[in-house]
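>>> Dropping the sequence and predicted coords here.
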Amino acid sequence: MFGIYLKRELGRRKKAALVIAMGLALGIALVITVNSVSAGMNQAQDKVLKSLYGLGTDMTVTKAQSAPKAGSSQGPSFKFGATSSSSTSQSTDRVNTQGGQALASSLVTKVGSQKGVSAAVGALTLNVTKVDGSFTQGKAKSSTTSGSSGSSQQGGPGGGGTSSTGAPQVQGGGANFNVNSYSVAGIDVTDQTLGPLSTSKITTGKTFTTAQTNAKVAVISKSYAKTKKYKVGSTFKISSTKFTVIGIATPNSSESTVDVYVPLKQAQTLGDSKNKVTTIYVKATDSKQISSVKTTIQKNISGTTVTTSADLASTVSGSLSTASNLATSVGKWLSIAVLIAAFLVAALLTSSAVSRRVREFGTLKALGWPSRKVTRQVVGESMVNGLIGGGLGIALGLLAAYTVTAISPKLTAQLGSTSTGGGGGMGGGPGGGQGGPGQQATSNTLEIALNAPVSLTTIALAVGLAVTGGLIAGAMGGWRASRMRPADALRSVS
């Protein structure tokens, strides 16, 4: 009886039911869209952070660079020996550590033994500035001038000639040099699941083996290999040490900031940093306890700076940060406002429909229907309207999320700044200017494609909202219907 009556009443009021369902559908669709876009923002931010940290890395331990001593020079310095050759080729590498003050390698073991730490590995980051080119020695030439007096004839009586030699002048010569700056990361080859190389995938060749802890081999990034036209088997030198390329790495999520990867011991030798590291990558046993692990490390190992993914997330700027803030703040409150409005509209429309059914409900009560049965009838109709609205809302929300994913708008993320060496030629000579390797602070900007994934949790939330909206509308309509008396039906008869 309940089902038959419910079907008949909904069929009689299709327009009213559709209006209520569409109101709920719009609110639910907006919630799904905002949630899916917000999830896409989090995924994009995770990609950005993984490019800095490494897959599975929860925090890093570093030490701030100490202030330079008075009178010391922090700029690049190159020395070339003088020779007597007229044209001499020169090449030199300047290798210095990056990423803060060097830490003792023993700290890696100490950090790994802290409570809540699952694994810890050390890495040494270097910057190599290579200067190569040639000096060309100039040649000194003197100019000779001559003159005559009284006669154009020379050597005869009464005639004479004079000549003078001018000051020597240097002609030709100078210098022509190129400057190339690139980054090198020394990694612990015994555990490559943490650290800089873990954010990349070996697409050509192979990665390091555990036996290559001090081998003169290297893995290079795909972009650097393309620039230098390196391939597996190619060789190159860093400070007279010859390395062989064994693999080419492609970043998993974004552009890598490291050009060359070598075993940690080799990097320590190149940077004259024996038993030193610049960064310790840490993985926690429980991702929910990262904050407490950070506190423990800072307490037990003084002088270090512990940075978590949450700390880095706050430094991400650009359109990714703007869109993320919009999705998490404005989008959230907009969704709540629209849902409240949809629920109120559904409740008011249901209550208004009950008012127009005074004679119907009064007659049913006169025939013996109790108030609870009348209330159940109204709530049932509202629940069906809510479920229809939920289905429509899920469909609209999935369509919106699919559209965002199909379009894949590009977002930019800026991650502080890095120092890069400028390259170019330097010319010199008498009166000529001199140039040097330039250092320029540039923002590390990444471009991320936005996706809008819809999870089962979001779908479950949409169904819950649909049921809630139906219950709220049914509760108000049912309460009003239950208060009607049979006499109301007689008064409404025209």
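All right, it came through fine.
>>> okay, CA-based contacts and neighbour counts for the rest of this
Will do.
>>> give me the number of residues near the closest residue to Gly389 other than its chain neighbours?
Among residues not flanking Gly389 along the chain, Ala21 sits closest, at 3.9 Å (Cα to Cα, 6 or more residues apart in numbering). Ala21: 27 surrounding residues under other Cα atoms under 10 Å.
>>> swap in the one 10 residues further on?
The burial count assigned to Val31 is 26, neighbours taken as other Cα under 10 Å.
>>> so who does it touch?
If a contact means Cα atoms under 8 Å, 6 or more residues apart in numbering, then Val31 has 332, 335, 397, 462 as its contacts.
>>> For Val306, see how far away it is.
37 Å (Cα to Cα, to the nearest Å).
>>> got another, please set it beside the one above:
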Amino acid sequence: MFVLTYLRRELRHRSRQAMLVATGLAVGVGLVLATTATAAAVDDAQTAVLHTLNGIGTDLTVTATPSADRRAGATGSGSADGSGSADGASSTGLSVAGGAVLDSSTVRAIAGLAHVAGVADSLVLSEITLPPTGSGGIPTSTRIDGIDVTRLGLGPAASATLRSGRPLSRADSRGDVAVIDTQYAAAHHLGVGSTITVAGTRFAVVGIVSQPTATGAASIYLPLAAAQRLPAGQHSKPLAGKVSTIYVSASTAADVGAVETELAALLPSATLSSSRDLAEAVNGSLASATTLMHDLGTWLTVGVLLATVAAASLFTLASVTRRTRELGTLKAIGWTSWRVITQIMAESGTVGLAGAALGVAVGYAGIGLVNAVAPTLTATVGTGTGAHNLAVHLNAHTEPSTLAAAALIAIAAALIAGTLAAWRTTRLRPAHALAEVE
């Protein structure tokens, strides 16, 4: 009881000193919270932009590398323009994106690798539709993705949002059904229940999806087996049992490098693309902000921590120095060094708690300010004529774990300062202390 009474007395007696230390700790905590919240907002914005890229949801993408003399041509007839195409339009046939394919047995081999958590395959096709003769129009290209309906969480359909109808499911693995993009549906006046024709094969539209504005989005999604049954255009071999892209998910983020190494050994001639490659496809002010926040966040956090500990230590040591006679008197009347140390640590811990609470309030104020004044960032996805500009709004936020960590930082800084001051008191001799003038 005496310790608590003495603690209250000392904190009240030195309230200005205590508030100064608590304010310093609060500023440090507030800066850490505001910085980490802003960094989290930038990361979320980058994730949202990356989500528009084909292949998101996977750690690595494997595609076949075409040989030097291989060309993705097209022959045959049929229309991919659906019921809304112009009369007289004709199709040059299908071609495989990239002009090269992999055998589906490759998927099973990849699934057996040690650090692989999931695998999905797809067959990406393209059909060129010629305008009616004499119309003066230009040919149009329709991208068709045959997707693995047993693993819809991976691959090109993962970022699509269902707008009407239903998505493809396991039951559609052998069916002639399709899901189409909203823009494609609007351009050709299609809806759920309509019929489209791809390379002479009719498909019933069972769903319509919207996709983020980016490169690589398909107009038509078919079950993989249905896509593999389509005519192969100029390819001499049929597409049955063939895939063009394999999406691979690692067991953990730390295993991505190991999976990349395993894939390179298993498929030395294939082309591997990782999440890092996707990130490099994004540029603009968002990319600059991401780099800046990562660098600034790291160094600012370290600098704030060092400055906070240093300032708290100096103030606490100065306080202990001014209390030399008082502490010497306590030791002279029987207080042990351990009891004096406990008293100083208790005072420091209390100041640390006050600084943590005030720092959380400062941090939330800083986060609100960031959300109020942060400019809208831009991101450019893709290159050339396929590039798309996206506006990205920052939403700084913090998690309970971050709040707890920031509060612990303030308390730890105060305790470190108290430890240094307490260590000094252990060297204090009562006779010398009593001779000091406070």
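Cool, the structure landed. Values in this document were obtained by computation on a predicted structure and should not be read as measured data.
>>> that older thread, which of the contacts of Val31 of the first structure show up in the second structure as well?
Retained in the second structure (both residues aligned by TM-score structural alignment, their matches' Cα atoms under 8 Å) from those: 335, 397, 462.
>>> among the contacts of Val31 of the first structure, who's most crowded?
When neighbours are counted by other Cα under 10 Å, Gly397 leads the contacts of Val31 of the first structure with 27 neighbours.
>>> any idea which element that residue lies in?
In the assignment (DSSP states H and E), Gly397 of the first structure maps to helix 371-407.
>>> does Asn395 of the second structure sit in a helix, a strand or a coil?
coil (DSSP: H, G, I helix; E, B strand; the rest coil).
>>> and the residue nearest to Ala104 of the first structure when sequence neighbours are not counted, how many neighbours does it have?
Spatial nearest neighbour of Ala104 of the first structure, excluding adjacent residues (Cα to Cα, 6+ apart): Lys276 at 4.7 Å. If you count neighbours by other Cα under 10 Å, Lys276 of the first structure ends up with 24.
>>> now the residue nearest the centre of the second structure: how far from Ala279 of the second structure?
A centroid search over the second structure (Cα atoms, centre = their mean) returns Thr47, at 4.0 Å, as the residue closest to the centre. Applying Cα to Cα, the value for Thr47 of the second structure to Ala279 of the second structure is 9 Å.
>>> Then Val304 of the second structure?
For Val304 of the second structure relative to Ala279 of the second structure (Cα to Cα), the value is 30 Å.
>>> if we can go back for a sec, out of the kept ones among the contacts of Val31 of the first structure, flag the one nearest to Leu10 of the first structure.
Nearest to Leu10 of the first structure among those: Ala462, at 22.7 Å, using Cα to Cα.
>>> Correct me if wrong, but that closest one is in a strand.
No - secondary structure of Ala462 of the first structure, determined by three-state DSSP: helix, with no strand assignment.
>>> what residue of the second structure takes the place of it?
Aligned by TM-score structural alignment, Ala462 of the first structure pairs with Ala406 of the second structure.
>>> Its match touches Val29, doesn't it?
Yes - between Ala406 of the second structure and Val29 a contact is recorded at 5.6 Å, counting by Cα atoms under 8 Å.
>>> can you pull out the helices in the first structure?
Ranges of helices within the first structure are 2-12, 14-53, 106-112, 222-228, 264-270, 290-300, 309-313, 319-325, 331-355, 358-366, 371-407, 456-482, 486-492, based on DSSP state H.
>>> Export those as TSV, with columns for distance to Asn214 of the first structure.
Shown next, in TSV, are the helices of the first structure (distance: least, Cα to Cα, whole Å):
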stretch	distance to Asn214 of the first structure
helix 2-12	78
helix 14-53	24
helix 106-112	18
helix 222-228	22
helix 264-270	5
helix 290-300	29
helix 309-313	31
helix 319-325	41
helix 331-355	53
helix 358-366	88
helix 371-407	46
helix 456-482	49
helix 486-492	95
